[in-house]
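Trainee: sequence and predicted structure below; questions after.
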Amino acid sequence: MDCRPSPTAAAGAEAPPPTTYRIGYALSPKKVESFIQPSLLNLAKQRHIHLLPIDLHKPLSHQGPFDCLLHKLSGPDWTQQLRHFSSLHPDVPIIDPPDAVLRLHDRLSMLQVVRDLHLPEPIDESDSSSSSSCSFGIPHQVLVPDPQHLREQGLPSPLEFPVIAKPLLADGTASSHQMSLVFNHQGLKQLEEEEEEAPFVLQEFVNHGGVVFKVYVVGDYVQCVKRRSLPDILMDDDKALGRLGASHHNLLTFSQISNLAAAAPPSSSSFKNNDEQQLQEEEEEEAAQMPPVSFLARLAKALRNALGLHLFNFDVIRDGRFGNRSTKEVLRLMVGIGPVGY
């Protein structure tokens, strides 16, 4: 006996309803205002995804059900809630696990990941020629446990001026974004007197043409965009340092590099204040070539595997000390890394 449905019955059968995914998200109010727009909610619904806000005033374990958790919060209480939720619902992915994110809250440990990184070989042989001209590294940096250390030791080796002072903790708070660009020993003395957040790190400043490449990683997806950055620094040009706004040409304090770059005069990178130079710099910024996509993809994959993260970003700059060597450009990439949203 043939039990197969007749063609007529099959044609009239209703298709099974599409699978619906419930994504719980926990973001700061500022991030919610920026990202959770009606257009995003509508687009998610079209793809059968329900974005559900997590109530931070209630225990996470009492909420749901969720197919996935997406968060950009930190702190001991929240971390404990995530761990408890994961123990109750081990099959629900958390993007990203708090223990993996914590590694990026320390400016020493985050760059150690890059130092120890080994890139996979190119899968496509046609990519090998462009990727072979690329190398990567991290800027030299030294931990300063307290300002007294600077008074006793001065500028730590192997650093040379200028240097950037950054809080060791990188947890997305306002204080973690407070930085200083130090031009000389007098600026270092000012830093000793003004620095309140200890410990902190001193990091070498690398001239990079005033352009930073921000690479965003979402799972296997990689997107690179250009952003303005700090201009190149000419240490023998006092007028240049003055136009940067440095206090007595010794120290420049700012909250975020992107904010400082946006506020700086467009002509600061060469320090020639005229319309022709400004136009030239804007053209140079526009013409700055992206690093090879294949190389960034391999770098992103290696970082993703090393960090155990699915959602993060890293910054890449061209090291101005490397340029045309023989017939091929040596692209020396200085890499900094951080979780998206912090």
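Mentor: Arrived safely. Quick caveat: nothing in here was measured; it's all calculated off a predicted structure.
Trainee: going forward, measure contacts and count neighbours with C-alpha atoms only.
Mentor: Will do.
Trainee: what is the neighbour count of Q278?
Mentor: 19 (other C-alpha atoms under 10 Å).
Trainee: secondary structure element for it?
Mentor: For Q278, the host element (DSSP states H and E) is helix 275-287.
Trainee: and that helix, what other elements does it pack with?
Mentor: Using 3 or more C-alpha pairs under 8 Å, 6 or more residues apart in numbering; DSSP states H and E, no helix or strand is in contact with helix 275-287.
Trainee: quick one: residues in contact with the helix or strand just after it.
Mentor: Moving toward the C-terminus from helix 275-287, the next helix or strand (DSSP H and E) is helix 293-307. By C-alpha atoms under 8 Å, 6 or more residues apart in numbering, the surrounding residues in contact with helix 293-307 are 100, 113-114, 117-120, 122, 127, 131, 134, 215, 217, 219-220, 222, 310.
Trainee: if we use 7 Å, what do you get?
Mentor: A100, L117, L119, P120, D127, S131, V217, V222, H310 (C-alpha atoms under 7 Å, 6 or more residues apart in numbering).
Trainee: next up, a second structure to put side by side with the first:
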Amino acid sequence: MAEPLKRYGIGYALAPKKQASFIQLSLINLAKERGIDLIKIDTDKPLIDQGPFDCLLHKLYGDDWKRQLKHYSSENPNSLIIDSPEAIERLHNRISMLQAVTELEIECETGTASFGIPKQTVIYDAKIVSEIYLENEGLKFPVIAKPLVADGSAKSHKMLLVFNKDGLRKLTPPIVLQEFVNHGGVIFKVYVVGDYVKCVKRKSLPDVKEDNLGRLESYLPFSQVSNLNNCEKNDDKYYKLMNLENAELPPLSLITDIARGLRLATKLHLFNFDVIRDNRVGNRYLVIDINYFPGYAKMPNYERVLTDFFWDVLNRKDKGFESLKKVNCEKEVRVLVGSSVCGEDEGALPVSPLKIEENENPIQV
């Protein structure tokens, strides 16, 4: 008589919107067939009073939740937690987020594709915004203005394309100024689930012609940037650029190396990162953003990919499961960086003396 299938319980604590998109019936049923039960954690009750779970999946923030996770982990040392709050919080700061890319040790052969990050600087003081000279920071117009905090809130997604000095004066720090790089209107989203890596193409911001800058407003929200080239949309070339079918994916080996390197550098198992191709150098790619626990339901065949990941973690077959065992409460040292990495001769941009130290960072998570 065959032995009954061993069952595992994975408790999940997700915000309502994330739960609605991720916990689909198709995922629940497929996991159940593999002996994995997905169990909703009641966030109105103490975590310690629930479970115990073989694995805990979460995307909640705040000091109270961190305390609950630490308490739960101490009482249930064999329960795996995906992922450490401290590791996740690194992605809540747009400077420390991309610093992870500069930590990668990936050998790039001469003449092949290279990678890096855009040049960027962070400003904390409103007075400095109106006085800053982009040239001193290695930047020029247009620049992308992003909130320093990237915690998934509506406010953190409010990004602007700034075309001149007047636009800078209207910004509210703390804010990151990042170089805008023409990239053919295509962005590559790379999903990482443990050892699994998947790259897909998506439409992005259109290219901006330098000779148009003088005729543009001081800044535009990202939602309106698509209207920049209305006068050019009758041009066949424009449509060709926006045709995703014609956009060539980055080299798979490069994307896989970056994904695995970021997994080690961040100690995270569920994330995605956005990549663009620098039009100035056709075989150069820039990592512009990293997000924790993204919208996996948009990824092809996400149910199988996630179920396989859960199975590997629960059966200790996932190569990185050691980092899931305990909730780490040590603080990480963060560095503010400019532009560097594989295939680059120049070093990182120096941190401007106008910026405050990282331990004074007013980020609330």
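Mentor: Yes, it's here. Since this is a predicted model, take the numbers as computed values, not measurements.
Trainee: and the furthest pair within the contacts of helix 293-307 of structure 1?
Mentor: For the contacts of helix 293-307 of structure 1, the farthest-apart pair by C-alpha to C-alpha is A100 and D127; their separation is 31.0 Å.
Trainee: excluding its backbone neighbours, what's nearest the equivalent of V182 of structure 1 over in structure 2?
Mentor: By TM-score structural alignment, V182 of structure 1 lines up with V162 in structure 2. The spatial neighbour of V162 of structure 2 that comes closest, neighbours along the chain excluded (C-alpha to C-alpha, 6 or more residues apart in numbering), is Y219 at 4.2 Å.
Trainee: give me the neighbour count for N291 of structure 2.
Mentor: Around N291 of structure 2 there are 19 residues (other C-alpha under 10 Å).
Trainee: the one 4 residues further on now?
Mentor: As a burial measure, the neighbour count of G295 of structure 2 was computed by other C-alpha under 10 Å and equals 15.
Trainee: same question, L220 of structure 2
Mentor: Number of residues near L220 of structure 2 (other C-alpha under 10 Å) recorded here: 19.
Trainee: next: T256 of structure 2.
Mentor: T256 of structure 2 has 18 neighbouring residues, counting by other C-alpha under 10 Å.
Trainee: and if you look at the one 4 residues further on?
Mentor: Other residues near R260 of structure 2 number 17, with proximity taken as other C-alpha under 10 Å.
Trainee: what do we get in structure 1 for it?
Mentor: Per TM-score structural alignment, R260 of structure 2 is aligned with K301.
Trainee: and its match, how far from V215 of structure 1?
Mentor: 12 Å (C-alpha to C-alpha, to the nearest Å).
Trainee: swap in P90 of structure 1?
Mentor: For P90 of structure 1 relative to V215 of structure 1 (C-alpha to C-alpha), the value is 30 Å.
Trainee: read off where stretch 270-278 of structure 2 ends up in structure 1.
Mentor: The aligned range for stretch 270-278 of structure 2 is 311-319, by TM-score structural alignment.
Trainee: spatially central residue for structure 2, please.
Mentor: The centre of structure 2 sits closest to I290, judged by C-alpha atoms, centre = their mean, with a distance of 1.5 Å.
Trainee: didn't that one look like it was pressed against D274?
Mentor: Yes - judged on C-alpha atoms under 7 Å, I290 of structure 2 makes contact with D274 at a distance of 6.4 Å.
Trainee: quick one, what contacts the residue nearest to V162 of structure 2?
Mentor: So Y219 of structure 2 contacts L160, L161, V162, F163, G167 (C-alpha under 7 Å, 6+ apart).
Trainee: could you redo the last one with a cut-off of 10 Å?
Mentor: Residues near Y219 of structure 2 by C-alpha atoms under 10 Å, 6 or more residues apart in numbering: 142-145, 160-168, 170-171, 225.
Trainee: what is the neighbour count of the aligned partner of L234 of structure 1 in structure 2?
Mentor: L234 of structure 1 maps onto K209 of structure 2 when the alignment is built from TM-score structural alignment. Burial of K209 of structure 2 is recorded as 11 neighbouring residues (other C-alpha under 10 Å).
Trainee: check which helix or strand covers I164 of structure 1.
Mentor: For I164 of structure 1, the host element (DSSP H and E) is strand 163-167.
Trainee: list the helices and strands the next helix or strand after that strand packs on?
Mentor: Sequence order places strand 179-182 as the next helix or strand after strand 163-167 of structure 1, per DSSP H and E. Strand 179-182 of structure 1 is packed against strand 163-167, helix 185-194, strand 200-204, strand 251-254, with contacts defined by 3 or more C-alpha pairs under 10 Å, 6 or more residues apart in numbering; DSSP states H and E.
Trainee: if we go to 6 Å?
Mentor: strand 163-167, strand 251-254 (3 or more C-alpha pairs under 6 Å, 6 or more residues apart in numbering; DSSP states H and E).
Trainee: mean deviation, it versus structure 2?
Mentor: In the superposition against structure 2, strand 179-182 of structure 1 averages 0.9 Å from its aligned positions (mean C-alpha distance after the TM-score superposition for structure 1).
Trainee: next one: that strand to chain centre, how far?
Mentor: Relative to its chain's centre, strand 179-182 of structure 1 lies at 19 Å (C-alpha atoms, centre = their mean, to the nearest Å).
Trainee: what is the equivalent residue in structure 2 for Q63 of structure 1?
Mentor: By TM-score structural alignment, Q63 of structure 1 lines up with Q50.
Trainee: name the nearest residue to that match, sequence neighbours excluded.
Mentor: Closest to Q50 of structure 2 by C-alpha to C-alpha, 6+ apart is I41, at 7.3 Å.
Trainee: pull the contacting residues for the one you found.
Mentor: Taking C-alpha atoms under 6 Å, 6 or more residues apart in numbering, we find I41 of structure 2 in contact with G11, Y12, A13.
Trainee: so what corresponds to the first one in structure 1?
Mentor: Residue-level alignment of G11 of structure 2 against structure 1, with TM-score structural alignment as criterion, gives G24.
Trainee: from Q63 of structure 1, how far out is its match?
Mentor: Distance, G24 of structure 1 to Q63 of structure 1, using C-alpha to C-alpha: 9 Å.
Trainee: kindly report the same for N274 of structure 1.
Mentor: N274 of structure 1 sits 59 Å away from Q63 of structure 1, going by C-alpha to C-alpha.
Trainee: spit out the contact partners of I317 of structure 1.
Mentor: Contact analysis of I317 of structure 1 by C-alpha under 6 Å, 6+ apart lists V212, L333, M334.
Trainee: run the last query once more with 7 Å
Mentor: Residues near I317 of structure 1 by C-alpha under 7 Å, 6+ apart: H208, V211, V212, F213, L333, M334, V335.
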